[in-house]
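Visitor: sequence and predicted structure below; questions after.
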Amino acid sequence: MSSCNADECTGAILEMSRIEKFSKIFSELERCKEDVQKQKILEMNKLIVDMDKEEFETIFTVHSCNKIHKIIREKKLTLVNAIVLLKHIGCCKVLKRIWIDYFEESSLNRRFKKMIIDEKKKKEKDDYFLVDLCECYLVLFDNFSSKLISIRAPCLLKVALNKEKFREIQKEAETALLALSCIAEHQFPEQELHLNEIKEIIKYHQVQHNLTQLAYQSAWQFFINRLYFNENLEEVIVNELHLAEEARKELDELSKCVDWKRKKDVRGKEKKEEIALLRWLQALVVFLSSSKLWNDEFAELIGSIVQVFRFAKDNYEEIGERCINILLKEAFESFYVKVEDFLKEGAFDVLERISQSTLNDEITISCLQFY
């Protein structure tokens, strides 16, 4: 057997053992007492972090969601423990960039909808429980009604507005903002809903640096998504909150934390810095492709994106592709980008090299059309 095939077999064995170990613990949950359940869920959560996309999609299906709902309903799994597990599953789903639309078909989806509405109606509602429910739902499921969003957004923004720098508070704010960032642009009909709060969160961090890098990116993601219904926000984003300058600083800082020399065949969990960097690039693709405003800050941002691409091109394919996607969209689709800025920041050099070396016809055509 060749060394290449041996490596592939070893990887397959490790993958199977991780999936099988998770399945075994999952099957034992309903037969355990609450304290033992909690310990097993912590073990499951560790396994989830190490899973790749394929493993994750193998483990989490409509059947597994329905099974969790069943053992909750039969009181074989406490709701507290279920939320710890489900919130972790949902956060990992978001951070691993996995779209699982079949979760909506599960009985668990219907149960959480009902619990959120019922809790909100109570005269003496449990705010902490409601926040847990809202976070859980937003990170797990991909389609939300405007009614449920109007309940969830205020709860989570209240958590995110806590300005203390304690580690636990920062973690709570990070989860709340990550959940809010999952509300897509077309799922927010109220144009001005909570914009003052999210502006306050962003502005306060720019001075006090109280958020984690992932939390700060998520706050921007939530704000940028609101552009779908309110184009006037672009002026606020560009000239008041200075998106380009902030994004440039974040990309530069995150780039320092990534091991760019990592070998291609090294498999392991992504660091939070890598995830935040990818999320920034995706948000910038959305914003820059439709932006009508351009200033010197954007020129410097293009320079940072070029630099990230040069770091990533050998060993970080997904990051490199997102950088190229931004540069191509700006070069080919935007009427507002200044050509001299592209030239100054080295974007032309990158696009020329890509057009010469790529086997992707679409990229080659886009580069040639731009020139």
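Guide: Yep, that arrived.
Visitor: for the rest of this, base every contact and every neighbour count on C-alpha atoms.
Guide: OK.
Visitor: buried residues, the helix or strand encompassing Ala153. List them.
Guide: Following DSSP states H and E, one finds Ala153 within helix 146-160. The neighbour-count check on helix 146-160 (16 or more other C-alpha atoms under 10 Å) flags Ile149, Ile151, Arg152, Ala153, Pro154, Cys155, Leu156, Leu157, Val159, Ala160 as buried.
Visitor: stretch 44-63 too?
Guide: For stretch 44-63, by 16+ other C-alpha under 10 Å, it's Met44, Asn45, Ile48, Val49, Asp50, Met51, Phe56, Ile59, Val62.
Visitor: in helices only, show me those residues.
Guide: The helices, defined by DSSP state H, take in Met44, Asn45, Ile48, Val49, Asp50, Phe56, Ile59, Val62 from these.
Visitor: what's the most distant pair in those residues?
Guide: Using C-alpha to C-alpha, those span at most 21.4 Å, a distance reached by Asp50 and Val62.
Visitor: okay, now the one to match up with it:
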Amino acid sequence: MSLPNNISEDRIQMMSKTKQFSKLFRELEHCREDEQMQKMEEMKRMMDEMNGEEFKSIFTKELFDEMGKNIEEKKMSIKNIVHLLKLIGYDDLSTELCSKSFNESFMSKIVQNMVVEEEKKKERMNESLLIDLCECYLMLNDNFFSEKLLSICVPNLLQVALKKEVCKEVQKDVELALTALSCISTSINVKQEWYLNKIKEIIQYHQKHHNLTHLAYQSAWQFLIFRFCEDKSFKELIVNELHFAREAIKELEELTDCRKRKKKEKKSKYRKTEKVFMRWVISLLYYVRTFQLLNEEHIELVHRLVCLHRADIKNEIEILESFVIIFWEMSGNESVCIDILLKEGAFDEILKEIQLSTSKNEIIYYCLAFYLKISDRLKEKKYDEKEEKERKELKRKVHEKIEEEGYEDVITSFYQSFDFFNNQFYFELSLDISDYFVNA
């Protein structure tokens, strides 16, 4: 049977999955508790196979409202609803597609009230339930975190994350706790006394004993890097004591090998590895915007990022775009020497991307913006005689590179597109083509 012209096959499949999932959800209220858990595992398998559009179409405000009603009407236990919420939050980590729907729902208010009420019980509180509620609150919320709830969630989840055992059950508990904490965005103020000593201990212990999963370790770092974006007081800790640059590149390389193996295994396992890889890339992006100390590890970081870019991601556009944005951020950070970007091959990778006819508009835009930032930095005259001499020598090297590799012709070929790019993106490209080149 032919499909209507205005409905694609993908759309039909999405509608089918939505219908199947909704049917399973409605069946929950008619099952015993043990049967509910079995059905939720089936729902979890469905979630593992969903794409972003499918996920968004299923987890709506109405569905979360229905969960709240099921609790009120005692059709489902809070334990089972919270279990289902954790499954949803864990699956939605990289996209945050349903957080707005949850935040506006009746279920969100129930979770928030229960966190506060459970904490008030002190010695009588159900610690396991409180942890589950905190994880749901952080993983599913839309960045509307109250200070009161954060003061409960952050210390309690870090206490779970401090567990040192390497058995699977404990590792899973630790992973969920740290993953939930990593969902607190950079714009949210978290008091240092709630977390700093504990998160430092967690990272240092893993560096010696390797007790965390890949996702748990990344989440610990993401939580800390997001705090670093707003508070530079512990840059020495992150750069020289905990060695973020060294650790990030080591993890990315391990995950690159892991992704290649997982491609041959179950799709869900590959997606999880891919998710962790992208989270490291995003953490790196925030880091290179912020750090101000240059050391050998940062030089190595540029070199290894260039190697990963060359070797790994020919058909993975989202990762490719993120790497190009990292190089662009580095080009504007005064702590990153232009000479390092030149020597370690970042210039060559940017040229390669801009020459590809298959490159996305976003990638071309950031490649052009890379050259614009480099050019701006090299035009700034130095008052110190030695520094001015170094600047002129560097200008000469960059100019020679541009001439040898044909950069000018490639960039000029996009001149007619500059207006289009400026209408699409937030950072405006100069309309003066000479601004992209350094004349020795």
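Guide: Cool, got the structure. In this text the structure is predicted, and so the values were computed from the model without any measurement.
Visitor: ok, which pair from the buried residues of stretch 44-63 of structure 1 is furthest apart?
Guide: For the buried residues of stretch 44-63 of structure 1, the maximum inter-member distance is 21.4 Å, found between Asp50 and Val62 (C-alpha to C-alpha).
Visitor: picking up where we left off before, would CSV of the buried residues of helix 146-160 of structure 1 with distance to Ile302 of structure 1 be doable?
Guide: Below are the buried residues of helix 146-160 of structure 1 laid out as CSV (distance: C-alpha to C-alpha, whole Å):
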residue, distance to Ile302 of structure 1
Ile149, 34
Ile151, 38
Arg152, 35
Ala153, 33
Pro154, 35
Cys155, 36
Leu156, 33
Leu157, 31
Val159, 34
Ala160, 30
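Visitor: any idea where the helices of the stretch 251-400 of structure 2 begin and end?
Guide: Along the stretch 251-400 of structure 2, the segments classed as helices by DSSP state H, counting those that start in this stretch run 267-290, 296-311, 317-332, 338-343, 346-355, 361-379, 385-405.
Visitor: in TSV, list those helices along with mean neighbour count.
Guide: Formatted as TSV, the helices of the stretch 251-400 of structure 2 follow (neighbours: other C-alpha atoms under 10 Å):
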stretch	mean neighbour count
helix 267-290	19
helix 296-311	17
helix 317-332	21
helix 338-343	16
helix 346-355	19
helix 361-379	20
helix 385-405	15
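Visitor: out of the ones you listed, flag the one nearest Leu242 of structure 2.
Guide: Ranking the helices of the stretch 251-400 of structure 2 by proximity to Leu242 of structure 2 (C-alpha to C-alpha) places helix 296-311 first, at 11.7 Å.
Visitor: quick one, what contacts the residue nearest to Leu181 of structure 2 when sequence neighbours are not counted?
Guide: The shortest distance from Leu181 of structure 2 to any non-neighbouring residue, by C-alpha to C-alpha, 6 or more residues apart in numbering, is to Phe223 (6.2 Å). Residues near Phe223 of structure 2 by C-alpha atoms under 8 Å, 6 or more residues apart in numbering: Leu178, Leu181, Ser182, Cys183, Ile184.
Visitor: next, Phe223 of structure 2: secondary structure please.
Guide: Using DSSP: H, G, I helix; E, B strand; the rest coil, the structure places Phe223 of structure 2 in helix.
Visitor: again with the one 4 residues further on
Guide: Three states are possible here, and by three-state DSSP the one that applies to Arg227 of structure 2 is helix.
Visitor: likewise Lys199 of structure 1?
Guide: Of the three states, Lys199 of structure 1 takes helix under three-state DSSP.
Visitor: show the contacting residues for the aligned partner of it in structure 2.
Guide: Taking TM-score structural alignment, Lys199 of structure 1 has Lys200 as its aligned residue in structure 2. Applying C-alpha under 8 Å, 6+ apart, we find Lys200 of structure 2 in contact with Leu242.
Visitor: same question, the one 4 residues further on
Guide: Residues near Gln204 of structure 2 by C-alpha under 8 Å, 6+ apart: Leu242.
Visitor: surely Leu177 of structure 1 meets Leu156?
Guide: Yes: counting by C-alpha atoms under 8 Å, Leu156 is a contact partner of Leu177 of structure 1 at 7.2 Å.
Visitor: how far away from the center of its chain is stretch 40-47 of structure 1?
Guide: Remark: stretch 40-47 of structure 1 is offset 21 Å from the chain centroid, using C-alpha atoms, centre = their mean, to the nearest Å.
Visitor: before we move on, what about stretch 199-219 of structure 1?
Guide: On C-alpha atoms, centre = their mean, the centre of stretch 199-219 of structure 1 falls 16 Å from that of its chain.
Visitor: in JSON lines, list the buried residues of stretch 44-63 of structure 1 along with distance to Ser107 of structure 1.
Guide: Output for those, formatted as JSON lines (distance: C-alpha to C-alpha, whole Å):
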{"residue": "Met44", "distance to Ser107 of structure 1": "22"}
{"residue": "Asn45", "distance to Ser107 of structure 1": "22"}
{"residue": "Ile48", "distance to Ser107 of structure 1": "22"}
{"residue": "Val49", "distance to Ser107 of structure 1": "25"}
{"residue": "Asp50", "distance to Ser107 of structure 1": "27"}
{"residue": "Met51", "distance to Ser107 of structure 1": "25"}
{"residue": "Phe56", "distance to Ser107 of structure 1": "20"}
{"residue": "Ile59", "distance to Ser107 of structure 1": "17"}
{"residue": "Val62", "distance to Ser107 of structure 1": "9"}
